[in-house]
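A.B. asks: Need coordinates for the following:
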Amino acid sequence: MSNVIKSKVRQLYHFLKEANQLRFRPVRVLGEQPKVVRLADMPSHPSMQVFRPVRVENTPEIPDTLLRIKRPTTTRCPAPPQTITSWLLPNWDDPSKAVAYAESLNATDDDDKTITILFDDDEQRVSDYADWIELRNAWVAPELAARKAMRFFEVFYDIYSTIEKDGEQLELLVADGHFSWQTTSGVDGLIVIDHPVLLKRIELRFDPNVPEFTIHETDREAELYGSLFVDLQDIAPATLQNRKSDLESSGYHPLGWEDTEAFLKAFIQTVSPLNGEFLNKPSTEAASTTPRLWRDPVLLLRKRVAGIANAVDAIIDDIDHRSMFPSSLAQITGTMDSWEGSGLSEGLGGSGSGTEQAAVIPPVVFNDDDILLAKEANDAQLQIIRRLNHSGSVLVQGPPGTGKTHTIGNLIGHLLAQGKSILVTAQTAKALRVLLGEVPKELQPLCVSVLGSDNDARGNWGPQSALSPSG
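C.D. replies: This next block holds a predicted model:
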C-alpha cells in the first residue's frame, strides 16, 4: 500500500513540474536573460578584482568576496599651452582620438590685410606642441583603461538599480560551462541551446562611501541548469542524475579551476558520449547538431521561476528515500483512507528526528478558551484556527482587503502561545513586510530570517523567515 501512496505523491509532483514547464518555458539562449555580463570583458585595471575559489586537499575554499568593482578615477587631458590652443582642432582632449592641428591660420596684419600664418613658422610653438604631445601621450593609455573600467562600473550600477526595482522577481547568478547545441524538443520542435549549464546564486552589494560594488558568495549550492534538457528527445533525464549527484557531493563552483573544468568535460560526455566536444576557447560559430561546451564565466540576472523546477526535482528525487510524509498530501492525492495503515505517517509527532517531528504536528483538541490571540478576531478567523487544529492544513482564499494578512498575524500569536515554531514564506519580500505589520509588536523581535542571502535580511524580516517562541 505504501508504494501506491508514494506513486500518487510522485504523480502529484510530476504534474506540478509539467505545469510549471508549460507556464514558464526555460530560457535556452543566454542573450534572452534580463542582464548578462561576461567576465572576460572586465578591463585590466586596479579598480577591478576577481577572487576565484581554490581546492585544497579536495576541499573547496571559496572566498566571501568573488568580485570587487571600484569606481575608477578619471582625469582631464593636460591643458595645452596658450601658444597652441587656438591651433588645435576639436576633440584634442578625447583620449580615443588622435590630436590634429591646423597647418595654417589667417590673421590680420597692422595694415588690416589678411595674411596666412603657418604653424611651423614659430619654433617656440612647434617646441611647445612637442612637449605637450609627450605629456598627452603619457596620459592617454591609463585614461583609456580608466574610462573602460568606468563603463564596466556603470554596467553594475545598472544591474544594482534593476535589482533594487525588481529584486522580488529576479536573482543574480554566476555561471559557466557555456553549452551550444541545435537539437529537438518534444514540445517546441527544433531548438537552439546557447546557455551556461553550471549556475550559482550570488549577492551584489554597493558601498556608496568608496564607492564600489562587490559580488559575494551565498549559502545557496551550485546547480545544474536542468531546465535546458527537460523535454529534449535525445537526452533521457536519468543520464543527468549522475552529474547532479556529483555536483551535490563535490561542490564545484562556476569560478573554480581544474576541478570545475573536469566536471564540465564529464558533463558534455554525459550529454553526448560520441559527439560531444569540449572546446579550449569560446566558439564564435552558430549552434550545430554537434553539442559543444566551453568555459566563459558570466554574471546573469534571471527570473526566479527557475527555482520552482529545481525544488520540485529535489522533492521527486527524495520521495523514494523518505519513510514519512505530511498527512496533508493524503488529502491532496485522495489517499486519506489508506494513509493511516500505510505506516507513512507513523511517528510524525513522536521521538524521531527534529525534521520528522516538524513534518506533521498531531491534533490537539482546543476549547475556545485555549485559543490565545493578541488581536481582535471574528468567527471566521476562530473557525480557521479550529479547522487547522483538527485537519493539519487549511486553505484560505479571498480577494484583497478581506483580512487574510490580519488572520495570519493573529494565527502566529496563537501558535507561539502553544510553544510552536512558525515558518512564514511568500513569493515576494513585500508581502512579508506587510505581514510583519500585522504581527503584534511584542512578537516582532522573535522574527529571525533564516534564508535571506543579503546582509540586511540577516536577523530581520527577510524573504523567508521563521518565528520561534525562544526568540
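A.B. asks: C-alpha only now, for contacts and for neighbours.
C.D. replies: OK.
A.B. asks: Centre of the chain to stretch 258-278, how far?
C.D. replies: The chain centroid and the centroid of stretch 258-278 are separated by 25 Å under CA atoms, centre = their mean, to the nearest Å.
A.B. asks: neighbouring contacts of that stretch?
C.D. replies: 55, 177, 235, 239-240, 243, 252-254, 290-295 (CA atoms under 8 Å, 6 or more residues apart in numbering).
A.B. asks: Out of these, list just those in strands.
C.D. replies: 55, 177, 292, 293, 294 (DSSP state E).
A.B. asks: which of the contacts of stretch 258-278 are buried?
C.D. replies: 177, 235, 240, 243, 252, 253, 254, 291, 292, 293, 294, 295 (16 or more other CA atoms under 10 Å).
A.B. asks: Out of the residues you listed, flag the one nearest to residue 70.
C.D. replies: Within the buried ones among the contacts of stretch 258-278, distances to residue 70 taken as CA to CA reach their minimum at residue 254, with 22.8 Å.
A.B. asks: what ranges do the helices span in the protein?
C.D. replies: Using DSSP state H, the helices of the chain run over 2-23, 82-85, 123-166, 241-250, 258-271, 306-319, 328-333, 336-342, 354-359, 379-391, 404-417, 429-438.
A.B. asks: So for residue 35, which of those helices sits nearest?
C.D. replies: helix 123-166 (7.2 Å).
A.B. asks: Now residue 178: closest residue in space that isn't a chain neighbour?
C.D. replies: residue 196 (3.9 Å; CA to CA, 6 or more residues apart in numbering).
A.B. asks: Tell me if I'm right that that neighbour and residue 181 touch.
C.D. replies: No - counting by CA atoms under 8 Å, residue 196 stays clear of residue 181, with 11.6 Å between them.
A.B. asks: Between the two, which is the more surrounded one?
C.D. replies: residue 196 (26 against 19; other CA atoms under 10 Å).
A.B. asks: Proceed likewise with the subsequent sequence, for comparison:
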Amino acid sequence: MTDAGDGREPDGRRARAGTAGRAADPDRAAAGGDRHGGDRHDKVLRLLQYLHDLARSRSALARDLDDQLGVIELADLGERWRADTAPGATIVTVGNRDAGDPASPYARLLRMYDEITEHPESLELVLASGLLTARSGDTRIRAHILTQPVLLERDKRGKSISVVLPRDSAPRFEDALLLAGLDGFDLSGSAELQAELRESVRTVVDPACARFTERWRSRAVTLDGARISPSPALVLRTRGSSPLLAFYDAMLAWASDGDRPLPPGLVQLIDAVEVDERLQMLADCGGAPPRQLVQDAYYVLPSNVEQRDILARMGSDSGVVVEGPPGTGKTHTIANLLAALLAKGQRVLVVSEKAHALAVLEDMLPPDLRKLVVSMTDVTQDGAASLAASVTEIATRKSTFSEPLIEAELKDLRGKRDQAIERREELMRQVWRLRSSESETSEWMESGYSGRPAEVVERVRADAPRYSWLPAPVSGAVPPLDTNEFGRLVSLLRRNSDLFARRLSHNLPDLGSAVPGFDRIEQLCAVVDRAPSGGDESGFAELRGAVDPAALAEIRARADAAAERLEVVRRYPDEARRLADDLLLGERGHVAGRLAGLDDVLAAAVADDEVLGGTRVQFSEVPGAPPARRWTAMRRISRVARHRGGGSAGRNRRTSRRPASKCVSTVRR
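C.D. replies: Modelled structure (predicted):
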C-alpha cells in the first residue's frame, strides 16, 4: 500500500506515480534532497531505462502460432458458435464428452482454464481471426491480426465450459504490434480500418470481418505470396508489455525534469538515504506529517494501538513493513489504513501478487467507500465492467459535489462523533469507578453484611433460600416499607390464623361500580393527608367538595350497611363462619346452589304461616349468654317444631326443660 500524496501542485503541473510537484526553492541547494541531486537524477534515469529495456526484451512477439501457449480452432470444438454474439453473451459451450481423452475439445479447454486461472496476471485468452501467412526476409509470419478478449466459464458441476464475450470487449487490429519494423508492410491506413471495424462488427468471428481483412491485405501488404484467411481460433498467450512500457516511458519523462522532486522510493533503490532526508523528501512530495495522519484518524473497522502506530510510522518514514502469519489481521489493518488515508485527502495504491487478496480487501470496505475503489484485479473475469462502474461513480460524485453541503454534513457528523466520544469517556469513568469500588470494604450495612461487594453478593446468594418467601424482585432505590412498617407487617401476619389466610382467597364481588377508581382514591387520600390536625375541618370540607354529594351519600349508606352486616357476622359461631368462608371460596358449590332463591322461599313460608296462624317465637338478649348458646337454642326449637309437626307431643315437657329453654322469653299461641 502506497501513500500517493494529495495530488496538488503549486506550479499547476499534475502529479504522477505518487509524487506531487513543488515550487522552486533556491534554499534547497544544501538540503538532503538536492545534495546529490544531479548524480541521483542520472542514476534514477539509468535505472528506469534499464527496466524499460528489460521489459521490452522479455516481451518478444510471437509471430508464429506454434510459439503460443495454446491454440484451439473453433472448427475443432465440434460445436456451433454464434458469430453475432452480443457483449456479455456466450459464443460457444463445450460439453464434457470424451473428457478422459486428453485431445478432446473439453480437455483442451479445461487445460486453458486451469492455466489462466493459475496465472491471471501474465496470461490472457483471445478469440482470433484473420490468419496472416507471409514471410519478410528471415521472419516467418503466421499469426492472427484480429483479436478480441474472451472469458472461460466452467459449469459448477463440471459438465461444460463456455466461451463468453466480456461486456466491454471489442475487436482490435494488431497489425502494428505484429508487423512494425518489418519490410513489405504499409500500416498507414490501419487506424482508419480499426475505427471502421469497431463501428461495424461486434465479434472477430463475424463474417463481415473477412471483407475488412481482405481490404487490409490489398492496402497494407506488398509481399508476394502473402495470404489471409478467417481461421477463427482461441489463443492462450502471454500478456503484452505495452502498458508496462508506456508506464516506464512516463516515469522517464518525469525524472528527466530536474525541477521535480524524485520519489523517495526510487531514490532508495539507487542510494542510501538517512531518516531526516527521507522525511524532507516526503514533505516535498506532498506527504502528510505523522501528527496530521494520526490526529482524528477515521477507521471503518475496529482498531487497536498497533494499527494507529503503523499509521504514525507511515508519516515518519518512506516505508513501513508489517509482517505476520495468515489470519493475524493484516488485511483488516490495510482496510483501516486505507480508509484513514483517504479521509486525510491522500491517494492510496494497493498491490498484491494475487487478485484474490485484493478482492478480500475490497469486500471489507463499507459500500460507500467500496464504490470509490478503482480495481484492476481479476482479469480472468469481466472486471472492466466493475472498473467502469467505479470510474462512473467517482465522476458522478465529483459532478454533484457541493462544498457548503459537504461542510454542513461534516460538521453534523463531527458533532455526533464528539458526543459519542464524550459518552464513551463517561462510560469508561463509570467502569473505572465500579472497578475501584470492587476493592473497597463496606461496613455500613445494618443487615449484618460487610466486606467487599463480591463477598456481600456471595453471602446474599447463600442466604437466598432463607428469604425465598419474599415476593421478589423488590424494585426501586427506596424499599416500599421502612423498618417499623415491616415489623408491624410481620406481627400482623404472625397473629392471623389459618382462617384469615383462607379469607385472602375469597371471591369478592366486583366493586368497580360501587367505589371510585384507584387514581381517584389516591387523590382523596392526598386531600386527607393535607388536612390540618387539631379539629380544623377545612381539609374535610375540601374532601366533601371534591366528591359528588350523591356518590358520598351512596358510600355512606353502603358503609353503614356493611358495618351492620359485619356486626351480625361477628355474632356467628365458628361453625357458621367456616361455612360462610367455604361458600366465598367456592368450596361448597352444592350448598350455594341450594341457597339460591332462599329469600323467596322464606318470604313465601312467612306468608303461609300468617295465613295458618302459626306460633311466633321471639328471642331476647340474655345477659352473658354466648352466641353459641343462642345458635344451639335455635336448632333445638327447630327440632321441636319438626317433632310436633309429625303428630307427637309426649316429649314436649322433657324438651322444654333443657337449659336452652332459658333463652325463650315468650311463647305466644
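A.B. asks: before we move on, the earlier item: and the ones in strands among the contacts of stretch 258-278 of the first structure as a markdown table, adding distance to residue 373 of the first structure?
C.D. replies: Listed next are those as a markdown table, based on distance: CA to CA, whole Å:
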| residue | distance to residue 373 of the first structure |
| --- | --- |
| 55 | 53 |
| 177 | 53 |
| 292 | 61 |
| 293 | 59 |
| 294 | 59 |
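A.B. asks: Check these and tell me the two furthest apart.
C.D. replies: Pairwise over those, using CA to CA, the maximum falls at 55 and 292, 26.2 Å.
A.B. asks: For residue 28 of the first structure, see how far away the equivalent of residue 182 of the second structure over in the first structure is.
C.D. replies: When the first structure is aligned by TM-score structural alignment, residue 182 of the second structure is paired with residue 232. Distance of residue 232 of the first structure to residue 28 of the first structure, given as CA to CA, to the nearest Å: 12 Å.
A.B. asks: do the same with residue 54 of the first structure
C.D. replies: When distance is defined by CA to CA, residue 54 of the first structure is 29 Å away from residue 28 of the first structure.
A.B. asks: Could you do residue 145 of the first structure as well?
C.D. replies: 34 Å.
A.B. asks: re the thing from before, more neighbours: which of residue 54 and residue 28 of the first structure?
C.D. replies: residue 28 (21 against 18).
A.B. asks: which residue in the second structure lines up with the more buried one?
C.D. replies: Checking TM-score structural alignment: residue 28 of the first structure goes with residue 63.
A.B. asks: residues contacting that match?
C.D. replies: 140, 141, 142, 143, 178.
A.B. asks: Of those residues, grab the buried ones for ChimeraX.
C.D. replies: The ChimeraX command for the buried members of the contacts of residue 63 of the second structure (criterion: 16+ other CA under 10 Å) is given here:
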select :141,142,143,178
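A.B. asks: Can you spell out the matching residue range in the first structure for the longest helix along the second structure?
C.D. replies: If you go by DSSP H, the second structure has its longest helix at helix 403-437. On the first structure, no counterpart of helix 403-437 of the second structure exists by TM-score structural alignment.
A.B. asks: What residue in the first structure is paired with residue 280 of the second structure?
C.D. replies: Checking TM-score structural alignment: residue 280 of the second structure goes with nothing.
A.B. asks: returning to what we had before: can you count the residues close to the residue nearest to the match of residue 182 of the second structure when sequence neighbours are not counted?
C.D. replies: Nearest residue to residue 232 of the first structure in three dimensions, chain neighbours excluded: residue 185, at 4.4 Å (CA to CA, 6+ apart). Using other CA under 10 Å, residue 185 of the first structure has 18 neighbouring residues.
A.B. asks: just residue 32 of the first structure next, same as before
C.D. replies: 11.
A.B. asks: And it, how far from residue 379 of the first structure?
C.D. replies: 50 Å.
A.B. asks: now do residue 422 of the first structure
C.D. replies: Residue 422 of the first structure is 23 Å from residue 379 of the first structure, by CA to CA.
A.B. asks: the more surrounded of these two?
C.D. replies: Per other CA under 10 Å, whichever of residue 422 of the first structure and residue 379 has more neighbours is residue 422, with 17 against 7.
A.B. asks: which residues sit in contact with residue 422 of the first structure?
C.D. replies: Residue 422 of the first structure neighbours (CA under 8 Å, 6+ apart): 412, 415, 416, 466, 467, 468.
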